[in-house]
Structure formats: structure tokens, C-alpha cells
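how would this look folded up:
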Amino acid sequence: MAALASAATREQPPEPRSDPRPERLRVLIGTDTYPPDVNGAAYFTARLARGLAARGHEVHVVCQSPDGPPHTARVDGVVEHRLRSMSSLVHETVRLALPPGAPGHLDRLIRRVRPHAVHVQNHFLVGRLLISAARRHRVPLVATNHFMPENLFNYLFVPEALRRPVGRVAWRDFRRALQGAEHVTTPTPTAAQLLLDQGFARPVEAVSCGIDLRRFHPPGDGAPRADLRERLGIPDRPTFAFVGRLDEEKRIVDLVRAVRRTTVDGAQLVLAGTGAQRGALERLAEEEGVADRVRFLGFVPHGDLPLVYRAADVFAIAGIAELQSIATLEAMASGLPVVAAEAMALPHLVEQGRNGYLYEPGSPDDLAKYLSAILASPEERSRMGAESRAMAARHDHERSLDRFERIYADVALRSSLRGG
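Just a heads-up that it's a prediction; the model follows:
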């Protein structure tokens, strides 16, 4: 088992192959979250689908309708098959696809598209339906895991006392759902090892979610930070920022409590995103006496998101259930030092003293110490920011696209040799 774990979690560059591969792949991707949803898994899936389409492949995505009625549309070269949906009732931005009629629809879709591979991004409603359809039609199945039970506990109102047994049931269900996948990936070696630790007895490959280095980049010779802050409506002060959902598992209370503990005059926290915890965080800022130094930007349109990073001096992230963190990659690509909780996969992105610091989760004093050190030193910010950008280059999404192309072609080839 130790040898399996080592092999499964090791990131290796793909080797060139001489096997015949389809020049134009047909890929059917299934997901329960897709734009306009705002989360890392949705953004990754859209970037994957649109990136493959831009390379000339035929890409279809099955996902939930954002407003209820089913429909099909071509967006950025991708054919979106939106299933009828309803509100989840547990979160304002989460909608659930409705299973009635979906199996027959997926059967017809697979017969028409004849995909070389089906790629599911989760094992919930849409993912589970598509897994079953792929098995019925003997289409090779690729799966990417973005799941941890901790990311669902808040939405499902699971009491603290029940979270461990509920987590065990959730992992057992995960193992059962994906046991027949030909190839399983997840964003980081830590995330791959997590699956092995939870009893998933199959090799798991770490393939980064990737980042668009052309879209996310340092300010350079463009608008200075003061101008960028003015465009966002925030004061020109030493700034640390967080981009993401304002939900319980993100532990943003650490960030708010760190504000008054920083030793740099006027240091402010900028939060870009929406979520169930916003009201509680606003009250906490009042209690901490820093309401004037915690800025809530709310939802930031996708096109404006790079401005948030360029307007900041440091990026801070307190979550303890991150399997990679696309927001942290975006911040690094934007040339920001990072202070992150020393938890899950974040240490894969932050090297202590090189491009930032790792702090003890739940300790706003520890967080504030590192934020203060970076905010007080322009030289450190510049050096660490350059290191972040260099480290982010290893996660160029074009490399991730290269790898997924090879995975699809390989599983399709193996299927054809089996007579699938």
C-alpha cells in the first residue's frame, strides 16, 4: 500500500507516446456546478471545456440549468446541455438538476455524440447520472475529485457531533461511485493521498487545475495600485485580500480578527465574494472595532476579478479544506505574496519565507504577525511576489490541458483495443 500511495500521488511529466490517438477528441463532461456558479470547481470545469474546444476538440458539458428550464446552447465553442433544475433550498447560489427524464436524455446524447471519453467532476446528481450512462454504453470514464465532506457540512447543517460519522458515510459513497473509473485525477498530491487514506484503492493522478497566466499577472507598468483601488472603491491603504465564497469552511473569521492585530497603520482587509457568512462577518468587524478597515466588495464580475489581486499587497487564505485553491493560484500569478493556513493542500502553493508564510490555522495572532512582516517591507513584497509568479508558472493551464488531452486519448485507445 505504501508503494501504491507513493506512485499514486507523485506528479510526473507525461512521456511522449507513439500510439495512434484521435486527432479530434469528442469529450462529454458532467458536473453539478458550472458558470454562472461561482466556485473553484465550476471555474476549472469551464476553463477545461473551453480550452479543449479552442484546441479544436468537440466538447459537450452536461450540467444544471441556472434558472430552472432545460435548454441547450453553444457558449465559447462548448455545447452546454442544461438539465431542468430547482433551488437546493440550502444555499442561494446552488441549484440541483432533477433526475426525472435525465437517464433517457443522457442515453440519447451519448449515442449521438459517441464520446471518446466521459469526464465527471463530481459524483453527486449529474455526475452520478453520467457515470451510470457511461457504464451502460461502455464509454471510458475519467473522474476528477474536488470533494471533501467538510465542504458540505455547512450547507447540509450537519451538527459538529455528527460530522465524523457523516464523513465516513460520504467517503464510502465516493468509493462506491467511482470504483469503475478508468482514470482518476485530483488537483494536488495531498488531495490524491487523501483519497488513498480514505480507502480509495485505485491510483490517483495529481493534475493541477491550472491558471491562465495571461489573464492573471502583476500590475507591471499599468495602473498603479492607488488607481486600481480607486476603481474598486476602496481606500489607498496597505491591503491584504481574499477572493472566494464567504462561507463557514473558508474560516474568514481568522482574516477579520487579524486586522486589528496587524502592526501596520491602517492595514485593511478586502473581501471579494458572496456567501452565507457575510452578515456574521460584518458584525464581527464591528465587534473587533475594524468595520472601517474591512471592505466587502460582494460579487465581482469575472472580467474585473484580476483587478482585485492587482490592487492588493498580500493575499490571505484561512481555509482548512482546500484541495488546491484556484484563488491562491490566481493571486500568485498576479505577483502577490501569500499568507495561508498550514492545512490540506495549501502548503503545496506556499513555501515558508519564499513566496509567503504558513500560519497556524485558527490563530489570528500568527496570521497578523506574517501579514505585518510583509506589509511593512516593500522589498519583501517585491521579492516574494516575484517568487509567487515564478511558482504559478508551473501551473499554466495549457499544461493541464495537455495532460487531459493525453488522458482522454489513452483511455479511448485502451477501450478500442478491448473492443469497447
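
Please count neighbours and contacts with C-alpha atoms only from this point.
Will do.

can you tell me which residues contact H395?
Listed by Cα atoms under 8 Å, 6 or more residues apart in numbering, the contact partners of H395 are S208, C209, G210, I211, L329.

for comparison, sequence B:
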Amino acid sequence: MKIALVAEHASPLAAHKGEPTCGDSVHTTQLSRHLATLGHRVTVYSRDNAPGLEQRCRLGHGVTLEHLSAGPQRALHEHEAAEHTGTFARELRARLDADPPDVVHGFGWTSGLAALSAVRTSERPGEAPPIVHTFHSLNISERRAGLAERRERARMEAAIATRVERVVVTSADQRFELARLGVPGQRVSVVPYGVDTGHFTVEGGTATEPWRPRDKDRPRVIAVTGLGAGGGADALIDMATRLPEIELLIVTGPSSVELPLDDDARRLELLAKESKVDDRVTLMDSVDRGKLPRLLRSADVYVSAASHDPYGGAVLEAMACGLPVVATATGGVTDAVLDGTTGVLLRTGRPASLARALRGLLLEPTMRNAHGIAGADRARSRFTWSRVASETAQVYQRALPATSGMPIAAEDGAHWSG
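Below you'll find the model as predicted:
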């Protein structure tokens, strides 16, 4: 198949180089590579968001990245990106007309709008490819988690979901939310976010630099999360006040953050100082993905207090490195972690609940080790990018018209069995 991946706001080239970047960028980069490994030809279309980017470059064998000019050459906030989606759609239409794909797959609501516009206004209307769309996050889910309401975006997400041939979501939670919007279940496929199990492994070295010298073998707890609303960093600091025996490292993610200039970082550092835990709570800048496994392996437990985590990617990476997990049951995390087998799932990220669950793991080293072993095995068997690509390709096949001549899988890949 010739596949067009549309990720207007992603930075696939940054993810390709291993730089700190967003989950969408990692997803499109890894998916494109593994689809190519399956024999498909893939082109990724993204917005030109930085000076000096090549208009066209290779991300690997069988994968081409094309940067489309639409707006300023810098990263844009969500509301800014939407202002340039029309221009992006026109550029996309020209590229798709010049090199027609068999299927178009959009990521994120602005990319969905661009893909629909480009295909529906194509100069080759009789040969319009089917559109598959992935929602990494839905505003209706974000509102339930206490994040901001975006009425226009929510309306657009509902419109996209009802107009494309197939919808792919990364968790059963999102499938439920789409059902509430009236999207037929048979048109929605659950294919989770993946993890690079060749890079995130149990074997390998550990990092010592960010940690303080061991004090009576103090347990080390790590979190990789955003510092703003929904990330749960405040709850983690509160949790640390209830566990005087631990050392906590909070790594900012997924995008690069300059801590001295970041308002949330300054607020959290002040909170840690006022709570008298600043001697054992550390905030750390985003880590190059090449170094992240060493950092994860240096910890004893991974913890997440996020109220909204549509990807679950950081949790999967910790599991692949053999860490037991304590996390709130939200988004992709719910499908990734098996409560009582690979870690502990909590209904909410209340500091008292986090502390109680974490203390239970720290007091039971045998259980902690068993959870770590089971987590690594689950990551390798259920969440590899090669399996994600294979399941996604089955969704493409189901979206193709019956007359296309493409082989159709005997089984519908509409639900990911965890």
C-alpha cells in the first residue's frame, strides 16, 4: 500500500533524531518505519515548524517526510495551529494529487480537518482514498479530567469522527467516549500506543548523575510527566511528604522545557521547598531519548499521578525497562498496566492513595520484582511498534473499498486484546 500519514503539528524529524518531543511525533515516526518494514510505502506530511528543515527527506527505507509551508517556522500552540490548517490543507491536496496514496491517515483534529479537506476537494474525486483518523486525545476526555473545555475543537472532533471511513484510538476509554458521540463501534479500532522494546530494555547500564548519593539505600522513585495541569506533579510532591524514606525524580516531558524560565517549574520548586522535601525531590529537564532507558533503570519504581494520559507511552517505557508501576487509571495507562500483575492502578491520583500504594510496593521487594518482570514481558509481547503497525495496517485494509484488489484480513482488527 501507499500510505499518507498526516501529522500537521508533529515533529517527526526531531523524534527520528531522538530529541525530546511529543507523543504524536514519536507515534508517526515509529509507525511509519514499521509500516515500511511490512512492505508498505509511507509518506509523512508535517508542517514546516523550524528554520532550515528540508522540504523532503528520508526517515528510513520506504519512508519519506515532506514538510509543508503553512504559517511561521516555529512550534505553535493549538489555537495558533488551527489558524493555518486551511493553508496546510491546500498544500496537502497538491501533494496528494501529485502522488495519490491508497489510504490517508490523520493524527490529531487539525490534521483530520486538513485530510478531509484535501481529499474531498481533490482534482481526482473519483479516485479519492479512504481516510483513517487517530485521536490521541479527545477534548471530551480532557474535560472529564478537569482540563480546559475547547468547544470548537470538541465540535470538530465529533465531525471528523463521523466523516472518515475508520477511526483509530489508543485506548478503550476513547472508544467509549466516541460511542457517546454517536460514532458506530464497528468503525472504531483500538490500537494502543507502542514502545521501542529494542531501545527500552531491562538490560543495560544505569544513570547516577541526577540522583543524590544513596542515604541508607533510600528507594528511588521516578516520574516522566508534564509540569502543568493534568500531569500530576503537584500530587507527586505532596506524596513525597508522606514518604520520608524515598527520593523522587520528576523528569519533564515530553517536550523540552527550560526549567529556570518555566512558570510551572518555579512553582513546583517552591512547593517542594515549602513542603520541606526539596532535599530529596528533583526536577529534571527533558531527557534525550537515547539516555532515557539508563535513567529509568536507575530507579526502583515508576509513578504517575496524571489525571489525563491518552498515550501511556512513559508508563510503557518504564515497564519495558523492568520497573513496577504505580499509576492512575486514565487513558492508555488503563490498557497498559495490569493491576496487581505489572503494578498498581488507582482510581485517582490523590497523594494519600499514591503514598499508600507506593509504600506497599517498597515494603514487598519480592512483589516489586515480580511486577517489574511481568511489566517487561507485557511490553514486549503486547506493545511493540511492529505489532502496532501490523494492527494499523489491518485497519487500512478494512477501510479500502472492496474493489481495490487489496487483500483483506480475515479477522477485523477493531479491538486490541490486552
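
re earlier: of the contacts of H395 of structure 1, grab the buried ones for PyMOL.
To isolate the buried members of those in PyMOL, using 16 or more other Cα atoms under 10 Å:
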select buried, resi 208+209+210+211+329
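
For the contacts of H395 of structure 1, give me a markdown table that also has distance to A5 of structure 1 and secondary structure.
Below are these laid out as a markdown table (distance: Cα to Cα, whole Å; DSSP: H, G, I helix; E, B strand; the rest coil):
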| residue | distance to A5 of structure 1 | secondary structure |
| --- | --- | --- |
| S208 | 18 | coil |
| C209 | 21 | coil |
| G210 | 23 | coil |
| I211 | 27 | strand |
| L329 | 26 | helix |
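
Now for the contacts of H395 of structure 1: which two are most distant?
Using Cα to Cα, these reach their maximum pairwise distance at S208 and L329, which is 10.1 Å.

Do a quick rundown of the strands in structure 2.
Ranges of strands within structure 2 are 2-6, 41-47, 56-60, 63-68, 103-107, 131-135, 166-169, 188-190, 220-225, 247-252, 281-284, 301-304, 325-328, 343-346, based on DSSP state E.

so which of those strands gets nearest T87 of structure 2?
strand 63-68 (9.1 Å).

Let me have the strands of structure 2 in a markdown table, extended by mean neighbour count and distance to L354 of structure 2.
Shown next, in a markdown table, are those (neighbours: other Cα atoms under 10 Å; distance: least, Cα to Cα, whole Å):
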| stretch | mean neighbour count | distance to L354 of structure 2 |
| --- | --- | --- |
| strand 2-6 | 23 | 38 |
| strand 41-47 | 25 | 39 |
| strand 56-60 | 15 | 40 |
| strand 63-68 | 21 | 42 |
| strand 103-107 | 25 | 33 |
| strand 131-135 | 25 | 29 |
| strand 166-169 | 26 | 28 |
| strand 188-190 | 25 | 28 |
| strand 220-225 | 24 | 12 |
| strand 247-252 | 24 | 13 |
| strand 281-284 | 20 | 16 |
| strand 301-304 | 28 | 8 |
| strand 325-328 | 28 | 7 |
| strand 343-346 | 22 | 8 |
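
would you turn these into JSON lines with distance to G312 of structure 2?
As requested, the strands of structure 2 are exported to JSON lines (distance: least, Cα to Cα, whole Å):
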{"stretch": "strand 2-6", "distance to G312 of structure 2": "21"}
{"stretch": "strand 41-47", "distance to G312 of structure 2": "23"}
{"stretch": "strand 56-60", "distance to G312 of structure 2": "24"}
{"stretch": "strand 63-68", "distance to G312 of structure 2": "26"}
{"stretch": "strand 103-107", "distance to G312 of structure 2": "16"}
{"stretch": "strand 131-135", "distance to G312 of structure 2": "14"}
{"stretch": "strand 166-169", "distance to G312 of structure 2": "13"}
{"stretch": "strand 188-190", "distance to G312 of structure 2": "14"}
{"stretch": "strand 220-225", "distance to G312 of structure 2": "11"}
{"stretch": "strand 247-252", "distance to G312 of structure 2": "15"}
{"stretch": "strand 281-284", "distance to G312 of structure 2": "20"}
{"stretch": "strand 301-304", "distance to G312 of structure 2": "10"}
{"stretch": "strand 325-328", "distance to G312 of structure 2": "10"}
{"stretch": "strand 343-346", "distance to G312 of structure 2": "13"}
